[in-house]
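# Dropping the sequence and predicted coords here.
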Amino acid sequence: MVKNIGWRVTIAAVLLNLASGFLYAWSVYAAALIQELGFTKTQAMLPYTVALAMLAVMMVPGGKLFDKYGPRVVATAGGVLLIIGMALTSLQTTIPGFVVFFGVVVGAGSGIAYGVTIPSAVKWFPPAKRGLASGLVVAGLGLAAAYAAPLAQLIINAVGVRQTFLIIGIVFGSLVILFAQFLAVPPAEYVPPGTPAPAAGEASGKKDFSPSAMMGTAQFWQIWLMYCFGAIAGLMVIGHISIIADIQAQLKWGFALVAILAVFNSSGRVVGGFLSDRIGRNQTLILMFLLQAVNMIMFSNYTSMTSLTIGVCITGLAYGSLLGIFPALTYDFFGLKNSGTNYGLVFTAFGAAGIIGPLTAGKIVDITGSYSYAYLAAAVILVIAAVMAKFLKQPQQEKVV
């Protein structure tokens, strides 16, 4: 009998994501790059935007490697890339250099490491606990900015932004490698305690879609668009909050808002996963999409530390919930057999949102001096996502692979 070590693996996955999630403190680095190297707001968002895109894109090959070789080797490789990428980033003085070494290399390392953590943990749990398990794991990545933002600001104040890249990379890349050694997956035939017995005449593997079969369903594209539309607002605020605080409230210590947002982002991942286990994935998504839409409509009116704090708390909670719900939704619809690759493909929607949200917002504020139109656009697509969630149904033709 296989011993269930699901909670041990989950804790290791949370710690790994805590270590690798330092890129979510980018708004602190961006503010320093604008001040020290004279970049525009749009330019300062480019490395972060590319990193988010690479994080999403590399989850696909990372997922394939996970499905073939398991989590330890893949996550260790991700940690090595984080160290190399941050070390080379510390030598850069131009936007192309930051884009290549932070955006491409660090983003790839983060994507590879993050991509193995969710399926490593979820495979140990029955369907009724998948939302909670995935929410806990991804909470680590969201919570990282809570310590990474003030820590990065402290080091930047002491040694400058470029040396900060080197220090953060060495320390936290090494921690990723360490925590990777505690990840594991159960044998293929393992059935987690609490898994419902299949109905009479139902093949136990009939929900396991291959990546190509999954992409051939309308549900995949519906989920993809919902994920993209839902994530744009959160990623926009995460990437710009230090600048938003300066423009809307003349606050020069926006890094504190980064930390607050990170706490609620992380909490939202657990709350969203847990709530979706209780009231359903679709209902939870509708609730969070509409909550975020209202928040975006109000965001231009947040002109004090108090109101901005309320706004970023709601942003973090609603955005974070998506990272807990969508992995479980993907496994519910398409099975666990190809979980690494399948969720990697769904997660490319996050990469698209990472390009659209921060870059579009940066361009809008460079042109208009305000984020108002960016908030309004985000609210509109969130309402569209809520309507799509209302009509999302299980795939009609379940395929055996």
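Noted; the coordinates are in hand.

# alpha carbons only for contacts and neighbour counts from here, please
Will do.

# what packs against the longest helix seen in the chain?
Using DSSP state H, we find that the single longest helix of the chain is helix 218-249. Applying 3 or more CA pairs under 8 Å, 6 or more residues apart in numbering; DSSP states H and E, one finds that helix 218-249 makes contact with helix 26-37, helix 255-279, helix 281-298, helix 305-334, helix 339-368, helix 372-390.

# so how far is residue 335 from residue 189?
Residue 189 sits 14 Å away from residue 335, going by CA to CA, to the nearest Å.

# So for the two, which residue has more residues nearby?
Neighbour count, other CA atoms under 10 Å: between residue 189 and residue 335, residue 335 has more, with 19 against 6.

# Excluding chain neighbours, what is closest to the more buried one?
residue 208 (4.2 Å; CA to CA, 6 or more residues apart in numbering).

# Pull the contacting residues for residue 166.
Contacts of residue 166 were listed using CA atoms under 8 Å, 6 or more residues apart in numbering, and they are 86-90.

# sorry, back to before: would you list the helices and strands packed on helix 218-249 in TSV and tack on mean neighbour count and distance to residue 177?
Below are the helices and strands packed on helix 218-249 laid out as TSV (neighbours: other CA atoms under 10 Å; distance: least, CA to CA, whole Å):
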stretch	mean neighbour count	distance to residue 177
helix 26-37	21	22
helix 255-279	26	22
helix 281-298	21	33
helix 305-334	24	23
helix 339-368	23	19
helix 372-390	20	37
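
# Which of these sits closest to residue 116?
Nearest of the helices and strands packed on helix 218-249 to residue 116, taken as CA to CA: helix 339-368 at 6.8 Å.

# Report the secondary structure element holding the nearest residue to residue 198 once chain neighbours are set aside.
In space, and not counting its chain neighbours, residue 198 is closest to residue 204: 6.1 Å by CA to CA, 6+ apart. Residue 204 is part of no helix or strand, with elements assigned from DSSP states H and E.

# Residue 336 versus residue 204, what's the distance?
12 Å.

# And here is the other one:
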Amino acid sequence: MVNRKANRWIYPLMGLIISAMLGGIYAFSLYYPPLQEAYNLNVVSPLALAFSIITISYSLFIIPAGVIYDRLGPRIPVVSGACVIFSGYILGWYMQNFEDWERAALLYYIGLGFLPGLGIALIDAVPRPLASKWFPDKTGTAVGTVAFGFGIGAAVVTPIIKYFLTQGVFLTFLYMGSIYFVVISLLGIFLREPPSEFRKLTPTNSEIEKSEDYSLIQALKDKRFHILWFSFAFSSFAGLMVIGNAVPILEESISPENLKLIIPTFLILTSFCNAGGRIFWGNLLDRMGPWRAMEMNFMVTVVALILLSFCYSNQYLVIPIGGVIYANYGGLLALFPSAVALFFGKKYLGRIYGAVFTSWGVAGLMGAVGGGYIRDLTGSYFQAFYVAVVFSILALFLVYRGSRIHKSEAQNRDRNF
């Protein structure tokens, strides 16, 4: 058992690398300028729509993907997802045959929106639930390690994308699709479920209770599920709004002569913040429990958004303040799957995790397109930051309510005992 416990870290580490490939979507706005030039587009929202389609497609298929994982294990959904992503990027490469946007748009939205979203759903339904099964005693830390990969994805792929873009945006789609396919497929075939003896391990923090195994129907009837769903949607808005519009936000506020340096620097450094936030907040959850960790995350996000609204034109402040927002958003991808595992058990974790994460797709639609729409309507992203503040405050209220319900139920159990 001791040796197996020592070797189990290989699975979160493989999940980290797989997630880093998926995290390439956080650098998606790098494609906007060359596509605007190729198709003579003056607005951002038609291009940002593909990012939103990714999140919608992901949210639509994450529950079926979770069911596939629960029934067939980790290998089939991961390898299948890699094939789907590759086929989508092939369609993106094929866009070069259409000179006008009206004809190319359909391929763009299917190849770089719908299919990547489907592929990411098939793949992402696996690494975090699998890590939580291998580490029932350190769920937050293990899930945070996997989520670290998703966060650091932009740092990994940004220099690669920037290099390939010198050869043209359409060839870049072909090259990136090939990289995603090879790396994810090779790692996916080595994933496996833990032996049954790992189920006996329990959280090291006595404040975090081990839950019974809920079915999806039982979870849907639980107040905690609804609080998690809405608070995840509201809290994700801020991060996805900034991430989905990162390049045009910088183009709006930073002088043109500094953009070539600021854009890749911002994307790389904030991706490290995104990644580091996942381990930090996951570890914090293990120490203090999910509700308190979420409350702290949302409060810091509100302050950072207000500061960013005044400072995003300052090239020296935009990166550290943006980094806080990225770190807190990254933390959500450790906090929420860990909370699902702790509240509803591990047996049907894939599908319950998927049901909660449909809210991420809603947030992606509201955040990426909403932020771009506000910019196109008002000429600035300033107002978009305050919309994000409102949603973050709503999320804070919900998790505060969840913590009160949890304390009340715990007190009732103590009285009955």
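Thanks, I have the structure now. Predicted model, so just to flag it, every value in this text is computed and none were measured.

# before we move on, back to that, give me the secondary structure label for the residue nearest to residue 335 of the first structure.
Here residue 208 of the first structure is recorded as coil under DSSP: H, G, I helix; E, B strand; the rest coil.

# what's near enough to touch the equivalent of it over in the second structure?
In the second structure, residue 208 of the first structure lines up with residue 213, judged by TM-score structural alignment. Residue 213 of the second structure makes contact with 344-348, according to CA under 8 Å, 6+ apart.

# ok, these in the first structure: which stay?
Compared against the first structure with both residues aligned by TM-score structural alignment, their matches' CA atoms under 8 Å, the contacts of residue 213 of the second structure retain 344-348.

# out of these, which one sits closest to residue 130 of the second structure?
Distance ranking of these against residue 130 of the second structure, using CA to CA, places residue 346 first at 9.4 Å.

# how about the closest one, what does it touch?
Per CA under 8 Å, 6+ apart, neighbours of residue 346 of the second structure: 129, 132-133, 213.

# which SS state does it fall under?
Following three-state DSSP, we place residue 346 of the second structure in the coil state.

# corresponding residue for it in the first structure?
Under the alignment (TM-score structural alignment), residue 346 of the second structure maps onto residue 336 of the first structure.

# What of residue 228 of the second structure?
In the first structure, residue 228 of the second structure lines up with residue 223, judged by TM-score structural alignment.

# Do I have it right that that match meets residue 346?
Yes. Between residue 223 of the first structure and residue 346 a contact is recorded at 7.5 Å, counting by CA atoms under 8 Å.

# and residue 101 of the first structure, helix, strand or coil?
Judged by three-state DSSP, the three-state class of residue 101 of the first structure is helix.

# got it, and residue 370 of the first structure?
Of the three states, residue 370 of the first structure takes coil under three-state DSSP.

# so what corresponds to it in the second structure?
When the second structure is aligned by TM-score structural alignment, residue 370 of the first structure is paired with residue 380.

# Near that match, how many other residues are there?
Neighbour count of residue 380 of the second structure, defined by other CA under 10 Å: 16.

# Could I get the contacting residues of it?
Counting by CA under 8 Å, 6+ apart, residue 380 of the second structure has contacts 252, 374.

# any idea which element whichever residue in the first structure pairs up with residue 176 of the second structure lies in?
By TM-score structural alignment, residue 176 of the second structure lines up with residue 168 in the first structure. Using DSSP H and E, residue 168 of the first structure maps to helix 161-180.

# how big is the offset of that helix relative to the second structure?
Superposed on the second structure, helix 161-180 of the first structure shows a mean distance of 0.7 Å to its aligned residues (mean CA distance after the TM-score superposition for the first structure).

# Superpose on the second structure and give me the mean offset of the helix or strand following that helix.
Where DSSP H and E defines the elements, the next helix or strand beyond helix 161-180 of the first structure is helix 211-215. Mean deviation of helix 211-215 of the first structure relative to the second structure after superposition (mean CA distance after the TM-score superposition for the first structure): 0.9 Å.

# Helix 211-215 of the first structure - contacts with which helices or strands?
helix 339-368.

# So which elements touch the helix it packs on?
By 3+ CA pairs under 8 Å, 6+ apart, helix 339-368 of the first structure packs against helix 41-57, helix 59-69, helix 107-122, helix 211-215, helix 218-249, helix 305-334, helix 372-390.

# next one: it to chain centre, how far?
On the basis of CA atoms, centre = their mean, to the nearest Å, helix 339-368 of the first structure sits 10 Å off its chain's mean C-alpha point.

# ok, now stretch 89-98 of the second structure?
26 Å.

# How about residues contacting that stretch?
Taking contacts as CA under 8 Å, 6+ apart, the residues outside stretch 89-98 of the second structure that touch it are 104, 107-108, 110-112, 170-174, 176-177.

# before we move on, what about stretch 175-194 of the second structure?
Under the criterion CA under 8 Å, 6+ apart, residues 11, 14, 18, 21-22, 73-75, 78-79, 82-83, 85-90, 130, 133-134, 161, 164 lie in contact with stretch 175-194 of the second structure.

# In helices only, show me those.
Those of the contacts of stretch 175-194 of the second structure lying in helices (DSSP H): 11, 14, 18, 21-22, 75, 78-79, 82-83, 85-90, 130, 133-134, 161, 164.

# Near the aligned partner of residue 61 of the second structure in the first structure, how many other residues are there?
The equivalent of residue 61 of the second structure in the first structure is residue 58 (alignment by TM-score structural alignment). Residues within reach of residue 58 of the first structure, counting by other CA under 10 Å, total 26.

# Which residue, neighbours along the chain excluded, lies closest to the residue most central in space within the first structure?
Centre of the first structure computed as the mean C-alpha position; nearest residue by CA atoms, centre = their mean is residue 323, 5.9 Å away. Excluding its sequence neighbours, the residue lying closest to residue 323 of the first structure (CA to CA, 6+ apart) is residue 269, at 5.8 Å.

# now the counterpart of that neighbour in the second structure: how far from residue 34 of the second structure?
Under the alignment by TM-score structural alignment, residue 269 of the first structure pairs with residue 278 in the second structure. Per CA to CA, residue 278 of the second structure is found 31 Å from residue 34 of the second structure.

# how about the match of residue 228 of the second structure, what does it touch?
For residue 223 of the first structure, the contacting residues are residue 346, by CA under 8 Å, 6+ apart.

# go again using 10 Å as the cut-off
229, 326, 329-330, 346-347, 349, 385, 388-389, 392 (CA atoms under 10 Å, 6 or more residues apart in numbering).
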